[in-house]
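K.L.:
let me see the structure of the following:
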Amino acid sequence: MDRFDTSPETALHWHQQGTGAALATVVETWGSAPRRVGAQLVIGGDGRIEGSVSGGCVEGAVIVEALEAIDAGEARLLEFGVSDEDAFAVGLACGGTIRVLVEPVGKVLSEAMLSELVAARSAREALAYVVNLETGHRELRRGQHPERMRMDRSGFEEDGQTFVAIHNPPLRLILIGAVHIAQALVPMARIAGYDPVIVDPREAFASDTRFPGETIVTEWPDEAVARLGLDPRTAVVLLTHDPKLDDPALKAALEADVFYIGALGSKRTHAKRVERMQDAGFTPEQIYTIHGPIGLDIGAAGPAEIAVSILAEMTAVLRGKA
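P.N.:
From the prediction side, this is the model:
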């Protein structure tokens, strides 16, 4: 998913309202599709929709099938062949095939299972929703499919019948230091699907004027990080150059299971940072996870280009390409 998809939450809400609902999930598609496998569209029994399973070329047919599936109380596996002309109209180079699984809430996808899924998502707990298309068996799995989790990659297992839908928490970026680079990085990260949080006790820096509409925390970094919590879907970026501000957050990040830690500064600055972390008792393996100097070496000059290099490195680490 490009952004955090709230289709399960909406489907549960509409079902509990009594209007009925179905979840339509992309289970297979052509390579140039605008929505990834795992993308979802929720269809209400009254015809309301939220989300998307394509760029618009198959939604109408999916809605019709979903309304019929709600009435019948049965799942449907739909397959659409998209013509070159239709594909071009929604921004694709060529046509292909898309398969969509439609599951009515209640009789097929139980309210209890959907409620458990929604609760886990709210608690930032990663899990997989697994359905066997041959047997109809459905279950939620925790602590399994690590590669799919890391790559955010829903899809079929090798048997061709077991579909695994990955539900990861939203990506989150905790920025320590409301500096110029942060002003460039925050909007870029938001476009890439992150929920950014800016932490800086210096109110002259951490102001709504400098970061309009963003989440700003003016607590000391150790207090802020402890309250926000750290998990495998969180990146921590240290930008202040001030050990009094950076180091408390860095220590918390090193003790947690965040997927990315990046720290601004020269090689000399980073060497001093390494010494401080060694003195604090961290192991070489832990310290090695710090990306410093921060960002991919693209010859960046200026805050905006440095922000690009940071976001690129975060993406590479997240996707296992670093």
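
K.L.:
from now on I want contacts and neighbour counts done on CA atoms only, so please keep to that.
P.N.:
OK.

K.L.:
assess the claim that residue 88 and residue 57 are in contact.
P.N.:
No. The pair residue 88 and residue 57 does not pass the contact test of Cα atoms under 8 Å, sitting 9.9 Å apart.

K.L.:
got the contact list for residue 3?
P.N.:
By Cα atoms under 8 Å, 6 or more residues apart in numbering, residue 3 lies in contact with 170, 192-193.

K.L.:
what do you get if the cut-off is 10 Å, keeping everything else the same?
P.N.:
170-171, 190-195 (Cα atoms under 10 Å, 6 or more residues apart in numbering).

K.L.:
then residue 32?
P.N.:
Counting by Cα under 10 Å, 6+ apart, residue 32 has contacts 87, 91-96.

K.L.:
tell me the SS of residue 24?
P.N.:
strand (DSSP: H, G, I helix; E, B strand; the rest coil).

K.L.:
how about residue 101?
P.N.:
Applying three-state DSSP: residue 101 is strand.

K.L.:
ok, how many other residues are close to the closest residue to it other than its chain neighbours?
P.N.:
Excluding the flanking residues, the one nearest residue 101 by Cα to Cα, 6 or more residues apart in numbering is residue 77, at 4.5 Å. Number of residues near residue 77 (other Cα atoms under 10 Å) recorded here: 15.

K.L.:
ok, residue 85 next?
P.N.:
Applying other Cα under 10 Å, I find that residue 85 has 12 neighbouring residues.

K.L.:
helix or strand: which one has it?
P.N.:
helix 84-89 (DSSP states H and E).

K.L.:
show residues contacting that helix.
P.N.:
Taking Cα under 10 Å, 6+ apart as the rule, helix 84-89 contacts 32-34, 54-58, 81-83, 92-96.

K.L.:
so which strand or helix has residue 235?
P.N.:
Assigned by DSSP H and E, residue 235 belongs to strand 234-238.

K.L.:
from the chain's centre, how far out does stretch 264-276 sit?
P.N.:
With Cα atoms, centre = their mean, to the nearest Å as the basis, stretch 264-276 stands 31 Å off its chain's centre.

K.L.:
to compare against the first, here's another:
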Amino acid sequence: MDSIDLEVLKTCAAWIAAGHRCELVTVIKTWGSSPRPVGATLAIRDDGTVVGSVSGGCIEDDLIDHVRTHGIVRERPEIVSYGISADEAHRFGLPCGGTIELAIEPLHAGSGVDDLLARLERHELIERRLDLKSGAVSLHAAAPGAALVLGGELLSTQHGPRWRLLIIGASQLSRFVAQIATAMDYHVIVCDPREDYRGGWNVPGVPLLHAMPDDLVLELQLDSRSAVLALTHDPKLDDLALMEALRSPAFYVGAIGSRANNAKRRERLQQFDVTPQQLARLHGPVGLYIGSKTPAEIAISILAELTAVKNGVPDTLQIAHAQALSA
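P.N.:
Predicted coordinates:
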């Protein structure tokens, strides 16, 4: 399962290889409410076929109508704005007075899409620089956390896995978590030294490493854009890895299990000299409560909580629990 960004790029490459003309559309600025964030992409083919999204659908309809009426005639990139007036805002489904600004780039063999895809397959984080005046493209290594930048005649966009997720255990649940996380632009790594679990692993683009989890946590040098999930139910595998992860700058560390088992886990981790401040970072039982029963539903609950933490959303359940204890 590819992320939306990767799906758009792969589709563009296939269209170019088949001899079609196509354009890459990127959201570069928004004012007011917007259904899609800055950096969102859409590709449109010379017959009006689209992949990706830059709005709730209204702007896509206008882009499609324009291509079907006039064809793809741009030779150079162009900046286009929608929704400047109240009438346009109503027409395109934007809030009154809202505006969305798009970069529309005609693609061709010299646009570097194949080279970009090859580097993304190696899990590189890439900055793509587009000269809006000439249409020339260059690729560079990007720094984690870099954002889209429009400066003068240069548009810089970032592509590739912006976040890392280490999953301990190659279970069925791990497979669902890995598939969804990959679609969310995570570089996912799964670790399981148990031979019985490794044989059936088959998630394209997600490697399964035969290593001790705590050793791998140290080897990966986790940073503030890394997350760790312990999903084995085996303390021999989970505990030491969690100990190292809680001592790292990883933004999220979670472990599966019941409340009783997680309470016992916290007691064991204290014996490894994990501090109370470090232990407070452990999410366990992992995931938001959504009444999930199946592995797929549990995976959604886990990634919902992980996303909330990544986006700085307060943990309301923990806050309520703390307030109850202090009452």
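
K.L.:
is it possible to mark the buried ones in the contacts of helix 84-89 of structure 1?
P.N.:
Neighbour counting by 16 or more other Cα atoms under 10 Å classes 33-34, 54-55, 57-58, 82, 92, 94-96 among the contacts of helix 84-89 of structure 1 as buried.

K.L.:
show me where the stretch 151-300 of structure 1 has helices.
P.N.:
With DSSP state H, counting those that start in this stretch, the ranges of helices along the stretch 151-300 of structure 1 come out as 180-191, 221-228, 243-255, 267-279, 284-288.

K.L.:
as CSV, these with distance to residue 164 of structure 1 and mean neighbour count would be great.
P.N.:
CSV is the format used below for the helices of the stretch 151-300 of structure 1 (distance: least, Cα to Cα, whole Å; neighbours: other Cα atoms under 10 Å):
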stretch, distance to residue 164 of structure 1, mean neighbour count
helix 180-191, 26, 19
helix 221-228, 30, 16
helix 243-255, 30, 19
helix 267-279, 40, 15
helix 284-288, 32, 12
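
K.L.:
for those helices, which one sits closest to residue 318 of structure 1?
P.N.:
With Cα to Cα as the criterion, residue 318 of structure 1 lies closest to helix 180-191 of the helices of the stretch 151-300 of structure 1, at 13.2 Å.

K.L.:
hmm, back to that, what residue of structure 2 matches up with the residue nearest to residue 101 of structure 1?
P.N.:
Matched to structure 2 by TM-score structural alignment, residue 77 of structure 1 sits across from residue 79.

K.L.:
which residues make contact with the helix or strand where that match lies from outside it?
P.N.:
Secondary structure from DSSP H and E places residue 79 of structure 2 in strand 78-82. Strand 78-82 of structure 2 has contacts (Cα under 10 Å, 6+ apart) with 25-30, 59, 88-89, 91-92, 94, 98-106, 132-133, 135.

K.L.:
the same query, at a cut-off of 8 Å, please.
P.N.:
With contacts defined as Cα under 8 Å, 6+ apart, strand 78-82 of structure 2 is touched by 59, 88-89, 92, 99-105, 132.

K.L.:
export those residues to CSV and tack on distance to residue 323 of structure 2?
P.N.:
Listed next are these as CSV, based on distance: Cα to Cα, whole Å:
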residue, distance to residue 323 of structure 2
59, 46
88, 48
89, 44
92, 45
99, 42
100, 42
101, 44
102, 46
103, 48
104, 51
105, 53
132, 54
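
K.L.:
by neighbours, which of those wins?
P.N.:
Neighbour counts for the contacts of strand 78-82 of structure 2 (other Cα under 10 Å) peak at residue 100, which has 27 neighbours.

K.L.:
now which residue in structure 1 aligns to that residue?
P.N.:
Under the alignment (TM-score structural alignment), residue 100 of structure 2 pairs with residue 98 in structure 1.

K.L.:
residue 145 of structure 2 now?
P.N.:
In structure 1, the residue matched to residue 145 of structure 2 (TM-score structural alignment) is residue 147.

K.L.:
how far off centre is the longest helix anywhere in structure 2?
P.N.:
In structure 2, assigned by DSSP state H, the helix with the most residues is helix 295-310. Offset of helix 295-310 of structure 2 from its chain centre (Cα atoms, centre = their mean): 13 Å.

K.L.:
same deal with stretch 33-53 of structure 2?
P.N.:
On Cα atoms, centre = their mean, the centre of stretch 33-53 of structure 2 falls 17 Å from that of its chain.

K.L.:
also stretch 254-262 of structure 2?
P.N.:
26 Å.

K.L.:
now do stretch 225-241 of structure 1
P.N.:
Mean C-alpha position of stretch 225-241 of structure 1 versus that of the full chain (Cα atoms, centre = their mean) differs by 16 Å.

K.L.:
endpoints of stretch 186-196 of structure 2, how far apart?
P.N.:
When the termini of stretch 186-196 of structure 2 are compared using Cα to Cα, to the nearest Å, they are 26 Å apart.

K.L.:
again, but for stretch 99-119 of structure 2
P.N.:
In stretch 99-119 of structure 2, first residue to last residue: 34 Å (Cα to Cα).

K.L.:
contacts for it, please.
P.N.:
Counting by Cα under 8 Å, 6+ apart, 6, 9-10, 12-13, 16, 21-32, 34, 72, 74-84, 89, 126, 135-139 sit against stretch 99-119 of structure 2.

K.L.:
cool, stretch 140-158 of structure 1 as well?
P.N.:
Against stretch 140-158 of structure 1 from outside (Cα under 8 Å, 6+ apart): 1, 27-28, 37-38, 113, 117, 126-130, 162-168, 318-320.

K.L.:
got the contact list for the nearest residue to residue 59 of structure 1 once chain neighbours are set aside?
P.N.:
Closest residue in space to residue 59 of structure 1, ignoring its immediate chain neighbours: residue 53 at 6.8 Å, by Cα to Cα, 6+ apart. Shown in contact with residue 53 of structure 1 (Cα under 8 Å, 6+ apart): 24-26, 35, 39-41, 59, 100.

K.L.:
list the ones among the residues you listed that structure 2 also has?
P.N.:
Contacts from those that recur in structure 2, judged by both residues aligned by TM-score structural alignment, their matches' Cα atoms under 8 Å, are 24-26, 35, 39-41, 59.
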